[in-house]
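J.: No sequence on hand, only this structure:
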């Protein structure tokens, strides 16, 4: 177990009593409002949880929200920890390990990302088919230096299919593509964007990959969804900013929320 998690989980369990989350959602930049729609909410500030790392980026509130969506018990992470904030991979994957220790079986990871595929546009919702790890680090080293390798799709095939079908049914701008994770904190140069496009990436961001690797190692099923908030540098002449990213995510939050709720309803109905 990651150091400090046991004490964090003990504190959380005291607050939520017998509540048992089935599904956890990590909410990316500008997408945290989804957790405010939970029914019978229990909200815990991460600053109150022993050992829990605190997010420092705008648009990441720093709350754990427990509640219900379509009769499913869910845990929403309002705010994630990026590697560039501390340089410590243990902090990045801390929420995933907490979710696992609380009994979560399915992890939905969301993010705001820059579009590399010129056929995508801001506002599109991209189901992550696979990822490219350009962070050049792997969180599994914190679990064991001699960890067994595993060979399976990082993103659950049934959950991917369910998400795409649901997006089409709801007439949402749903896409499927490859996500590339980089360390940040700066945005990519036009030359880097051109390189990433050539190696097959459809979107780029500064999160998700370590969380997905950890969740797979722990045996959780993973669904990843990116909100394409902007064109990457070199594709758009506009100067990029975090404010632009969060503002764009806010514009599609209703569509994003609708998609997440319907996916969870179908999961609860056993359609995977």
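T.: Yep, it's here. Bear in mind the structure is a predicted one, so any value in this text is a computation, not a measurement.
J.: Only C-alpha atoms from now on, for both contacts and neighbour counts.
T.: Will do.
J.: Tell me where the stretch 1-150 of the chain has helices.
T.: 5-16, 83-86, 89-101 (DSSP state H, counting those that start in this stretch).
J.: what do you get for the stretch 151-272 of the chain?
T.: For the stretch 151-272 of the chain, the helices defined by DSSP H, counting those that start in this stretch occupy 157-169, 190-198, 209-217, 242-251, 253-268.
J.: quick one, which of these is nearest to residue 139?
T.: helix 209-217 (6.0 Å; C-alpha to C-alpha).
J.: can you pull the contacts of the residue most central in space within the chain?
T.: For the chain, the residue nearest the mean C-alpha position is residue 109 (2.6 Å; C-alpha atoms, centre = their mean). Under the criterion of C-alpha atoms under 8 Å, 6 or more residues apart in numbering, the contact partners of residue 109 comprise 25, 26, 27, 28, 208, 212, 222, 223, 224, 225.
J.: Including neighbour count and distance to residue 56, could these go into TSV?
T.: Supplementary listing: the contacts of residue 109 in TSV, determined by neighbours: other C-alpha atoms under 10 Å; distance: C-alpha to C-alpha, whole Å:
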residue	neighbour count	distance to residue 56
25	24	19
26	24	16
27	23	15
28	26	13
208	26	17
212	25	21
222	24	25
223	25	25
224	27	23
225	27	22
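J.: second one coming, line it up with the first:
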């Protein structure tokens, strides 16, 4: 739960642990943006300059990942020369039956000074986006009935989600995609609990409710980031069609096969987005 993501002492220990490693870097490292990588997207880090890798297991209070394609590592990196914290791995609701499993991670990012969270995931397409393509998330539907804010005891739990995904960020990502001739779909993401894939009947219902892609993550992290006052951008990497939409048997291996095919597109989008973020912080949006 967000108000109990870790004790104050443990959270301070996690921040101190990471800051100690930052202090050992040859140059100052003041990241204002962080990115969570979805299943099979570890190759996105190949174009970044990795300064340090920290296992989740070594960070006080951090959860342990247990899904193939999620290494459970924090990277201190430079993307186009801009500092960024990259999280290769997340905890899903279905692993621990806890929507707040990523709360310690997001709270630590906030304490480290992160202002922008970029979230990526692997998702099933419910529209005309083929496997290997990218969809920018403009809104979400939570079909699980779960929230990482269950148990928060004060009025901070009543977070407005009317602008969950920052409109200016979406505009800039569209510009970057057009400049680089990348087809970037835009749509609504449906969060399902998993770990089983959806039935064809569920996919039909989800499509009727207005969703364009379906997956098992991202929404808890979005809620937590907004709870902490971060701006959010999110990208779905399309790895398959929803159940009943084609004849391919759904599997996690399919996710791991198609996600890397979109990695090059994600690298270009994130690289340009980081240029925009740091130009904005220095008073220019050019």
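T.: Okay, I see it. Fair warning: this is a prediction, and the values are worked out from it, not measured in the lab.
J.: quick revisit: mind telling me the two of the contacts of residue 109 of structure 1 farthest from one another?
T.: Between all members of those, the farthest pair (by C-alpha to C-alpha) comes out as 28 and 222, at 15.3 Å.
J.: Please convert the helices of the stretch 1-150 of structure 1 to TSV, extending it with distance to residue 134 of structure 1 and mean neighbour count.
T.: What follows is these, written out as TSV (distance: least, C-alpha to C-alpha, whole Å; neighbours: other C-alpha atoms under 10 Å):
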stretch	distance to residue 134 of structure 1	mean neighbour count
helix 5-16	27	16
helix 83-86	12	17
helix 89-101	14	22
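J.: Quick one: closest of those helices to residue 77 of structure 1.
T.: Judged by C-alpha to C-alpha, the one of these that comes nearest to residue 77 of structure 1 is helix 89-101, at 7.7 Å.
J.: hang on, the earlier thing: generate a markdown table for the helices of the stretch 1-150 of structure 1, with distance to residue 196 of structure 1 as supplementary columns.
T.: A markdown table is the format used below for the helices of the stretch 1-150 of structure 1 (distance: least, C-alpha to C-alpha, whole Å):
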| stretch | distance to residue 196 of structure 1 |
| --- | --- |
| helix 5-16 | 35 |
| helix 83-86 | 20 |
| helix 89-101 | 23 |
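J.: most tightly surrounded among the helices of the stretch 151-272 of structure 1?
T.: Neighbour counts averaged per stretch over those are highest for helix 209-217, at a mean of 22; criterion: mean count of other C-alpha atoms under 10 Å.
J.: What residue in structure 2 is paired with residue 82 of structure 1?
T.: With the correspondence set by TM-score structural alignment, residue 82 of structure 1 lines up against residue 92 in structure 2.
J.: So its match is in contact with residue 221, correct?
T.: No. Look at residue 92 of structure 2 against residue 221 with C-alpha atoms under 8 Å: they stay out of range, at 10.0 Å.
J.: Please pick out the residue of structure 2 most distant from its centre.
T.: Distance from the C-alpha centroid of structure 2 peaks at residue 247, with 29.0 Å (C-alpha atoms, centre = their mean).
J.: Contact partners for the equivalent of that residue over in structure 1?
T.: Under the alignment (TM-score structural alignment), residue 247 of structure 2 pairs with residue 237 in structure 1. Residue 237 of structure 1 makes contact with no residue under the criterion C-alpha under 8 Å, 6+ apart.
J.: cool, and residue 172 of structure 1?
T.: Remark: with contacts taken as C-alpha under 8 Å, 6+ apart, residue 172 of structure 1 is in contact with 125, 255.
J.: From residue 67 of structure 1, how far off is the aligned partner of residue 276 of structure 2 in structure 1?
T.: Using TM-score structural alignment, the partner of residue 276 of structure 2 in structure 1 is residue 266. In this structure, residue 266 of structure 1 lies at 17 Å from residue 67 of structure 1, with C-alpha to C-alpha, to the nearest Å as the measure.
J.: Residue 23 of structure 1 now?
T.: Distance of residue 23 of structure 1 to residue 67 of structure 1, computed by C-alpha to C-alpha: 10 Å.
J.: Can you check which residues contact both of those two?
T.: Listed as contacting both residue 23 of structure 1 and residue 67 by C-alpha under 8 Å, 6+ apart are 73, 74, 75.
J.: In CSV: those residues, plus neighbour count.
T.: CSV is the format used below for these (neighbours: other C-alpha atoms under 10 Å):
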residue, neighbour count
73, 21
74, 27
75, 28
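J.: Go through those residues and flag which are in strands.
T.: Among these, the subset assigned to strands under DSSP state E consists of 73, 74, 75.
J.: mind listing what the last one touches?
T.: Under the criterion of C-alpha under 8 Å, 6+ apart, the contact list for residue 75 of structure 1 reads 21, 22, 23, 24, 25, 64, 65, 66, 67, 99.
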